[in-house]
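Participant: Dropping the sequence and predicted coords here.
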Amino acid sequence: MPDIFLSYNREDQAKARLFADAFAAEGFQVWWDTTLRAGEAYDEVTERALREAGAVVVLWSKKSAASRWVRAEATVAHRQKTLVPAMIEACERPIMFELTQTAELSHWAGDRTDPLWRVFLADVRQHLTNRSHEVQGTASNPSREEPGIQEIYLATQSKQSLNRRTLIGGGAAGISLLGTGLIWWLNRKDQQGGAMGSQGAEDNRVAVLPFLNLSGDPKQDYFADGLSAEVRAELARNSALQVAAQTSSATFRERAQTAKEMADKLGVAYLLDGNARKADSLVRVNAELIDGKTGFSLWTQTFERPIDNVFAVQSEIAASVTTALVDRVARQASEKAPPTKASGSSPGGTQNVAAFEHKLKGRALFESALGGQTDLDALSEFDAALALDPNYAAAHAWRSRTLSVLYGQSVSPNAAEKMRLDAIAAGRKAVALAPDFADGYSALGFSLFNVGLDVKAAKPIFEQSINYGRGDGDVLTGFAVFCARTGRADEAASTIARATTLDPLNPTVYRSAGTIALLARRYGEALPLFERALSMNPKMSVAHSFRGTALMLLDRQAEARTAFEAEPNRVFALPGLAILDHLAGKKAEAQAHLEKLVREAGDSGLYQQAQVFAMWGELDRAVAQLERAYQVKDAGLANLFTDPLLDKLKLNAAYQRLVSNIGFV
């Protein structure tokens, strides 16, 4: 097994030799293609060495960045966690590797005493140590089979005809109910044992449980989950029904509680349960409507269709459930919104089964909320769906949303600008293809606001999303977030109240509730909401740092430090620590935290740098960073108007110009 596999472009061979010789001088066994022997099969030997190497050193240059073989080798290394990249020439790396920490060695000429080389060498040694431990730990439990280098190469080659695979980042934390109204509502839930209890639930509230996968293949989970999500979306189109959102429904995937207990927790009158089996060319779906008060079945039906009729199945299930419920819901509501008929496809949908499956896979990856490579894989699935059906509006919407959520992470300015424009374009495409598709408007509004920083353009788009999506919890939440950040607190509260009833067991609701209390300067009210969110999901991003901010502004500094140190997202943790140390008179420590933020986040942390300077009282520097953030379209500026950490800037003329330019006032 070689210690190091060297991946490079042939035209960079002279520079690659410097690396190979330096590694060999350190005692490492290096594999690069000059070691191939006559008669050896190039692809087989290369792939074996690539997979066996403890560290894969990829040398990025203009030529290697354009090489499909180097990209494929880097992709395998990334999946194996053996990738250790270095820049040997100023260039734009392939987008999926922009987020990977890369050594800057374009100046290096082989000097083994060079400090930057020694740092890079230490990174390589650490990867070799980690890899050795992984190999020992998994020797008796081999991982699932990975795609081969040729397969990845061909996939890379085929993507040249697809939309560019991009990634971007930014603040996507939702904002929820304002003030004491939510506190009262949460207390009432606690007293009644759930979301007001199914006995008190409105008679038109239904939850769609995640369909069970009966295929015997765990890799097919996405299909069963996706099918239940599509049925949920179909039901939500009918304004006579209130449909619980997906996050809360997914809480009961294991069916460890009775139907009555699940309905009580979700605050719904009815449950739609089901299972799906996909095999060869057939899909078989069993669906059951259950009375949440009694636990008795009201209706059950089995659908078996060729796989290319899966769209008809989901529409038939939705229509049958609506019909079964219509006599039980309020008469006025049902007269205003007659039952949805099976149309074979919903707004924004497709008739291409393969495209549909790619979209389901992408959505499952994106909603896993693991970030990084998972989001890249989601984008790849959405691109694959669009390659099969360029008019698939839902895939465009999810692609836009994924790009917008990731916008602003450590990427080059040119790549970031391409990503920003691509996110907005994907949202516009979704709306153009399906003018009555609520999620398309929601995705476009989000991109225009968070990526485009254009409040005036986003406002009518978000309002249109509500016109079509009053039964969709995600759409409602997106609109509420927009309202809260633009100073429309009453609208935010009333909208998120409905969204919250649709998804009462979602920790992001409580994080959002705490956020809006924080923005309203009600710091004491924010704390129990953040704590509720973290009790449900201790690894939740941003919640720790927002809780730390509330504690800091309440002058509870020791508790605030603990909260910031627990925050997994360092771009949010470091500003808080820098502010805390400055308040404590520890200027050197505060400066060290700021420098670390600058070093780790670069321009993607300009907004956070401005927060630090504002709280330090260095207002001119704070405004200067905000102006730089505006030039690069930093997504953090979506918080500009209501951020308590910028309160000292409220009377500053330059700050007010920025507020006006973005369209907050």
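Facilitator: On my side now, so go ahead.

Participant: C-alpha only now, for contacts and for neighbours.
Facilitator: Will do.

Participant: now the helices for the stretch 351-500 of the chain?
Facilitator: Using DSSP state H, counting those that start in this stretch, the helices assigned to the stretch 351-500 of the chain run over residues 353-367, 373-388, 393-406, 413-433, 438-446, 455-468, 473-485, 489-502.

Participant: Just give me the neighbour total for L527.
Facilitator: L527 has 22 neighbouring residues, counting by other Cα atoms under 10 Å.

Participant: mind checking the SS state of it?
Facilitator: In three-state terms, and counting by DSSP: H, G, I helix; E, B strand; the rest coil, L527 is helix.

Participant: Which residue, other than its chain neighbours, is closest to it?
Facilitator: R547 (6.1 Å; Cα to Cα, 6 or more residues apart in numbering).

Participant: cool, E531 as well?
Facilitator: Ranked by Cα to Cα, 6+ apart and with sequence neighbours excluded, the top spatial neighbour of E531 is R547, at 7.9 Å.

Participant: That neighbour contacts A526, correct?
Facilitator: Yes. With contact defined as Cα atoms under 8 Å, R547 counts as touching A526 (7.5 Å).

Participant: Relative to A458, how far out is the nearest residue to Q464 once chain neighbours are set aside?
Facilitator: The shortest distance from Q464 to any residue other than its chain neighbours is 6.6 Å, reached at Y441 (Cα to Cα, 6+ apart). Distance, Y441 to A458, using Cα to Cα, to the nearest Å: 9 Å.

Participant: Can you give the contact residues for stretch 305-318?
Facilitator: With Cα atoms under 8 Å, 6 or more residues apart in numbering as the test, stretch 305-318 has contacts from 227, 230-232, 234-235, 278, 281-284, 287, 303, 340-346, 351-353.

Participant: Secondary structure element holding F572?
Facilitator: helix 570-583 (DSSP states H and E).

Participant: what about versus this one:
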Amino acid sequence: MRFMFGDYQLDQERRELTLRGRIVGVGPQVFDLLLHLVRNRDRVVSKDDLLEVVWNGRIVSESTITSHINAVRKAIGDNGEEQRLIRTVPRKGFRFVGAIEVGAAGVGAIGETPQPGGSGIASRASSEGRETPSGPVLPDKPSITVLPFQNLSGDPEQDYFADGVVEDIIAALSRLRWLFVIARNSSFAYKGRAVDVTEVGRELGVRYVLEGSVRKSGNKVRITGQLIDATTGTHLWAERFEGTLDDLFELQDRIAESVVGAIAPQLERAEIERAKRKPTESLGAYDYYLRGMAKLHSGTREAIDAALPLFHKATELDPEFASAYGGAAWCHLWRKVNGWMTDRPREIGEGVRLARLAVEFGRDDAVALTRAGHALGHFVGDLDGGIALIDRAVLLNPNFAPAWFLGGYLRVFRGEAESAAEHFTHAARLSPLDPEMFRMQAGTALAHFFAGRFDAAVTWADKALGNLPILLSAMALTAASHALGGRTEEARQAMRQLRALDPSLRVSTLKEWLPIHRPEDLARFAKGLRLAGLPE
């Protein structure tokens, strides 16, 4: 059968959707969903019906159904507000309401000459003529992103719990050196959005997408997950795990293990075992840690102030919780570099103490080593030691984007501008939609500045400020770069904004603010800020 509606034609035999003779690229399940709605246009199609026909009875999340309906609407020029062709019937399902003409199968689009060779030629046209949005090229090894799991607990306050489950799965998968894993922050850019997994795969440059849901009620938890080949829309694996919070880590380990097994069945058991590492055996401490991380990611002064006591509570409940010590140390670091400290000597001393505890208890914890190494590099000026700790974190977890860009910062402070720029670029590739991209952008600006490329430094600093206008280092780089580039008025304007952010900043305190190792780099920064109007 061939179904025609408006300028569209849906050819069941060729499995093609065309718009005025031009093939519209859709995934196999999106095509099946549209075809089922069109063929059953005389009735409301329930979600259970869609699960049976499109997903062969497999359990999938509500977000998956919603994303596929949205993909169908997008393909045929409809949307959820207008619902000209596909109507949502609340609590019942969906119905195709557009006017349809039915024709014989295998006939080309209106005004198109049928091609010889049947469906084989049509199939090649579908794959070769399909237009797809541009995105990163797929890596030369298996690649995956884990989307935020849907919180089905009915309590918005439990979002942090569902987010934490996903972060643990990302961390477990990231420990596998053969697997390219998109960083947490880019995955979470899709939180709260109805998405088409094929589009997610194209945007992030990955082959596989893991999505799922978490339902937490009292002491019971249910985790569902499904793995999808984003290049074809094919469901590779789906499973449900139930248990109590006492064995939450075991549930997460089982999900990570099943996903790894689905991607590469030949993987040896030893590799799977390496993905099973628990941050702590104390669930109460872990709960506080998740809350602290949720605050830390935003980077604002208020959020950092709120995160610090949460990390402290986690370490009170588990005195050997390395990642929590690292998070707390990093809160003090972020206060330092943004001029938010109220008792500088005491806070620096506390930051050093916390960072050293993170290293002591976290020799095999990439998160703890990264945060602690960066903090120690700033607090005590031990750039070599900090880089060594972060490099170990990269060995433990090659896909941990913060290890790459925080290692880049210490390298640029040590005078290795080009190597640092490569680290920032790689971090951005691991996390291309990172809401904390301002950190990578500011680092790239710093690398260009110390390399003498002042125009490029301004460009990258402006990008960082566009994402976080209160970022002190980016504003200072803007002022100094404009001044050294001969743009006096722009430099003065940036300096006024810099002084408003931190009135106490002086040329003489630059070394205390940032651990710049090479005298020539420090002299260049001081000269630029002095020309822009920063007091001595």
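Facilitator: All right, it came through fine. What you see is a predicted model, and the numbers here were worked out from it, not measured in a lab.

Participant: After superposition, what is the TM-score?
Facilitator: The TM-score (TM-score structural alignment, normalised by the length of structure 2) is 0.67; 393 aligned residues with a Cα RMSD of 2.9 Å.

Participant: related to what we said a few turns ago, give me the aligned partner of the residue nearest to E531 of structure 1 over in structure 2.
Facilitator: Superposed on structure 2 with TM-score structural alignment, R547 of structure 1 falls opposite T478.

Participant: now what about the helix or strand hosting its match, what contacts it?
Facilitator: Using DSSP H and E, T478 of structure 2 falls within helix 472-484. Residues from elsewhere that reach helix 472-484 of structure 2, judged by Cα under 8 Å, 6+ apart: 337-339, 442, 445-446, 449, 454-455, 457-458, 461-462, 464-465, 488, 490-495, 497-498, 501-502, 525, 527-532.

Participant: make it 7 Å
Facilitator: For helix 472-484 of structure 2, the external contacting residues (Cα atoms under 7 Å, 6 or more residues apart in numbering) are 338, 442, 449, 454, 457-458, 461, 464-465, 488, 490-492, 494-495, 498, 501, 525, 528-529, 531-532.

Participant: Average separation of that helix from the aligned part of structure 1, please.
Facilitator: When structure 1 is superposed, helix 472-484 of structure 2 averages 3.5 Å from its matched positions, counting by mean Cα distance after the TM-score superposition for structure 1.

Participant: In structure 2, what range does the top helix by length along structure 1 match?
Facilitator: Across structure 1, the helix with the greatest residue count (assigned by DSSP state H) is helix 115-138. When structure 2 is aligned by TM-score structural alignment, helix 115-138 of structure 1 has no counterpart there.

Participant: any idea which helix or strand comes after that helix?
Facilitator: Next along the chain after helix 115-138 of structure 1, taking DSSP H and E as the criterion, comes helix 149-158.

Participant: which of the residues in the helix or strand following that next one are buried?
Facilitator: The helix or strand immediately downstream of helix 149-158 of structure 1 is helix 180-192, counting by DSSP H and E. Within helix 180-192 of structure 1, the residues that count as buried by 16 or more other Cα atoms under 10 Å are 182-183, 186, 189.

Participant: so where do the strands sit in the stretch 101-250 of structure 2?
Facilitator: 101-103, 143-146, 150-151, 180-181, 208-217, 220-229, 234-244 (DSSP state E, counting those that start in this stretch).

Participant: and the fifth one, which stretch of structure 1?
Facilitator: Counterpart in structure 1 of strand 208-217 of structure 2, with TM-score structural alignment as the criterion, is residues 270-279.

Participant: for the matching stretch, which positions count as buried?
Facilitator: 270-278.

Participant: got it, and stretch 576-584 of structure 1?
Facilitator: Of all the residues in stretch 576-584 of structure 1, those buried under the rule 16+ other Cα under 10 Å are 576-583.

Participant: which residues in structure 2 does it align to?
Facilitator: With TM-score structural alignment applied, stretch 576-584 of structure 1 matches no range in structure 2.

Participant: again with stretch 19-30 of structure 1
Facilitator: Using TM-score structural alignment, stretch 19-30 of structure 1 finds no match anywhere in structure 2.

Participant: Between the two ends of that stretch, what distance do you get?
Facilitator: Start-to-end, stretch 19-30 of structure 1 (Cα to Cα) is 9 Å.

Participant: Which residue in structure 1 aligns with P398 of structure 2?
Facilitator: Aligned partner of P398 of structure 2 by TM-score structural alignment: R470.

Participant: what about that match, neighbour count?
Facilitator: By other Cα under 10 Å, the residues close to R470 of structure 1 number 20.

Participant: sorry, back to before: quickly note the distance from the residue nearest to E531 of structure 1 to L186 of structure 1.
Facilitator: Using Cα to Cα, R547 of structure 1 is found at 18 Å from L186 of structure 1.

Participant: now swap in D503 of structure 1 and tell me
Facilitator: For D503 of structure 1, the distance to L186 of structure 1 equals 13 Å [Cα to Cα].

Participant: next one: R205 of structure 1
Facilitator: Taking Cα to Cα, one finds R205 of structure 1 at 19 Å from L186 of structure 1.

Participant: How about K293 of structure 1?
Facilitator: According to Cα to Cα, K293 of structure 1 and L186 of structure 1 sit 22 Å apart.
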